[in-house]
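J.: sequence-free structure coming up:
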């Protein structure tokens, strides 16, 4: 028997037994003891059948009125109608069995007891129906939030991918007179695109991100020559931690862009990734000064966009911070690492 069913029916049996004894005492106190046991038993059985029907109705998908007061009125009305019908049936059965006509006090007492029993179960079963509706509503809300979350993550990632392709194509055009550079560039671009077209999850190992970053930096090295010096340092423990795709690349893109805008070549860009206990820390340092982002020129690939992606995928614990001093800009990303080695919470399905 499924868990919870046996205790439910045991509670039912105890409840009806207590009602039987209570009802028997009340009817006996009205000085009509000769038909009390049979009448009360019939009343209990009839009420049990009625409430069983109410329970089945409460589990159906019948529409209910909106608002608390209309629903309370419905419960009270249903209990009242059932009480009148049950009372009429029981009194008819009692008279047909040879019992004398009951007094008005007896009829009223029996009606009140019947209403109490049926009303109690009406309220209980309709409360169960309301609980089902609330749980279903919360499930729909969570599903809708997950769909919105996934859509926004996909949108933010889609902003980043074309941005890189635009930069890469501009680099190819800039190197059109250098066949060797074109060969190196196109090979690196092909390797990068090969990884880009593979099915992507909401979170991917940092190692894959850094492999793509190597190809990206090869393309930038062809474009800038000796004007760009890059270095990547990553410890072994950090390489397998899942991170949002293109997380590091978006930081490096901004480092190169604003580095050349605010400092003279050569521009140095240093990427460092370390695992510190239950945290992953990725630091991107570049030569130059901090430039406050201009919303009018934003392409959706900067720090604000990255911070939003991290919040959506990993929760509010993930964060991005920056510092500028001594002619360098330092952007630090800290991600919580879950117990299984994954970054933060699970993202939406890819």
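T.: Good, I have the coordinates. Predicted model only: the values in this text are computed from it and were never measured.
J.: can we go C-alpha only for contacts and neighbour counts from here?
T.: Fine.
J.: And the residue minimising distance to the centre of the chain, which helix or strand is it part of?
T.: The residue lying closest to the centre of the chain (Cα atoms, centre = their mean) is residue 142, at 4.4 Å. Assigned by DSSP states H and E, residue 142 belongs to helix 104-174.
J.: Presented hereafter is structure B, for comparison with structure A:
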């Protein structure tokens, strides 16, 4: 079962919500009210500055502008409640536009009407001073401000929704990646253990002393197998130790039919690689190459570091026909490519080919420190 840390996220209505939802909601509410206050205060201040450049502004009219700001905050807050209650944010754009235009016009009329009423009550203006042309202009102006407010509100919501979707996508991508890697490991371990146990079974009756050696080497491999269940990468040094134990087990089984060489550069020992990946390819080299030849053959493992990348070469006696080269089944090719892609993306590479008529060459390139998190 795929599990996600519930201390980090939970799901509700198909949205990812932080576990500390109450804290975040409080923060969003505070930010909303601060934005409301600052936005309308800026609108009032700019208008007062502009007016003061042409005429003196009585205290009564300053109060009127302050009241206008407070009314603007109240009306747009009600508009926000209408938007949320009627789920306008979930509507398609062609349905949102007419609703917002009408709501902005109504908001402008309400703000203008209430402000006008208060200004008359305060004596800042007389009713006969209001002309229908100036009233229409005032309504259009305030409706435009309400429209700008709506555009900002919708834009911020869509931006937040986009960011949530991105976070959700990244979380699930990471979870699926972890799940796939663990699944691939589970596929590898039974295959490896089956061959290892076959090697020991063949030795128990024929050569008890060598069987004891094989058991010791198998215990090392089992210990390594338990270790890799808790990590997505291991050092090349640890992998090579396991490969040597495996090859020694197979050497006891194949005797002189199997010859191997390990040429590991000193600067490659600490490079991080997917566990059991190289070992599986070595195992396949024996299974599909050496074991099919009556005279056996050789397996060479070479590693070196070049231009910030680890180059791994596995060369074995054998030959793959065109069908085998195209097929991913049975040769560890699919798993290897998939694991490299999950961990390193396009920076890693894998290839297998016939180097000549009697030699198969497998090459892997892994970026040093290039794991995709």
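T.: Yep, that arrived. This one's a predicted model, so the numbers in the text were calculated from it and none came from an experiment.
J.: Which residue numbers in structure 1 does stretch 336-343 of structure 2 align to?
T.: With TM-score structural alignment applied, stretch 336-343 of structure 2 matches the range 306-313 in structure 1.
J.: That stretch vs structure 2, mean deviation?
T.: By mean Cα distance after the TM-score superposition for structure 1, the fitted stretch 306-313 of structure 1 averages 0.8 Å away from its aligned residues in structure 2.
J.: Now do that stretch: distance to the chain's middle.
T.: On the basis of Cα atoms, centre = their mean, to the nearest Å, stretch 306-313 of structure 1 sits 15 Å off its chain's mean C-alpha point.
J.: Pull the contacting residues for the counterpart of residue 247 of structure 1 in structure 2.
T.: Aligned counterpart of residue 247 of structure 1 in structure 2: residue 277 (TM-score structural alignment). Neighbouring residues of residue 277 of structure 2 by Cα atoms under 8 Å, 6 or more residues apart in numbering: residue 336.
J.: related to what we said a few turns ago, to what extent does the helix holding residue 142 of structure 1 diverge from structure 2 after superposition?
T.: With mean Cα distance after the TM-score superposition for structure 1, helix 104-174 of structure 1 averages 1.2 Å from its match.
J.: counting contacts, what elements does that helix pack onto?
T.: The contact analysis (3 or more Cα pairs under 8 Å, 6 or more residues apart in numbering; DSSP states H and E) places helix 104-174 of structure 1 against helix 5-29, helix 36-59, helix 68-96, helix 179-196, helix 206-224, helix 303-314.
J.: For the fourth one, buried residues please.
T.: By neighbour count, and taking 16 or more other Cα atoms under 10 Å as the criterion, the buried residues in helix 179-196 of structure 1 are 181-182, 185, 188-189, 192.
J.: Likewise for the last one?
T.: By neighbour count, with 16+ other Cα under 10 Å as the criterion, the buried positions of helix 303-314 of structure 1 are 303, 305-314.
J.: re the thing from before, minimum distance to residue 322 of structure 1: which of the helices and strands packed on helix 104-174 of structure 1 has it?
T.: Residue 322 of structure 1 lies closest to helix 303-314 among those, at 9.3 Å (Cα to Cα).
J.: which strands and helices sit next to the closest one?
T.: helix 104-174, helix 247-262, strand 319-325.
J.: quick one: contacts of the match of stretch 336-343 of structure 2?
T.: 149, 153, 156, 202, 244, 247, 250, 317-320, 344-348.
J.: which one of these sits closest to residue 218 of structure 1?
T.: Closest approach to residue 218 of structure 1 among the contacts of stretch 306-313 of structure 1 (Cα to Cα): residue 250, at 15.5 Å.
J.: before we move on, back to that, residue range for the helix holding residue 142 of structure 1 in structure 2?
T.: Against structure 2, helix 104-174 of structure 1 falls on residues 132-202 (TM-score structural alignment).
J.: mind checking how far that stretch is from the chain centre?
T.: Worked out by Cα atoms, centre = their mean, stretch 132-202 of structure 2 lies 8 Å from the chain centre.
J.: Show me which residues of stretch 37-56 of structure 2 are buried.
T.: 37, 39-41, 43-45, 48.
J.: for the aligned partner of residue 261 of structure 2 in structure 1, helix, strand, or coil?
T.: When structure 1 is aligned by TM-score structural alignment, residue 261 of structure 2 is paired with residue 231. For residue 231 of structure 1, the assignment made with DSSP: H, G, I helix; E, B strand; the rest coil gives strand.
J.: ok, residue 231 of structure 1 - how many residues close by?
T.: 12 (other Cα atoms under 10 Å).
J.: Give me the nearest residue to it, chain neighbours excluded.
T.: In space, and not counting its chain neighbours, residue 231 of structure 1 is closest to residue 270: 4.9 Å by Cα to Cα, 6 or more residues apart in numbering.
J.: looking at this, that neighbour is in a strand?
T.: Yes - counting by three-state DSSP, residue 270 of structure 1 is part of a strand.
J.: how far does stretch 312-324 of structure 1 stretch from start to finish?
T.: Start-to-end span of stretch 312-324 of structure 1 (Cα to Cα, to the nearest Å) is 27 Å.
J.: Pull out the buried positions in that stretch.
T.: Buried residues in stretch 312-324 of structure 1, counted by 16+ other Cα under 10 Å: 312-315, 318-320, 324.
J.: List the buried residues of stretch 199-211 of structure 1.
T.: Buried residues in stretch 199-211 of structure 1 (16+ other Cα under 10 Å): 202-210.
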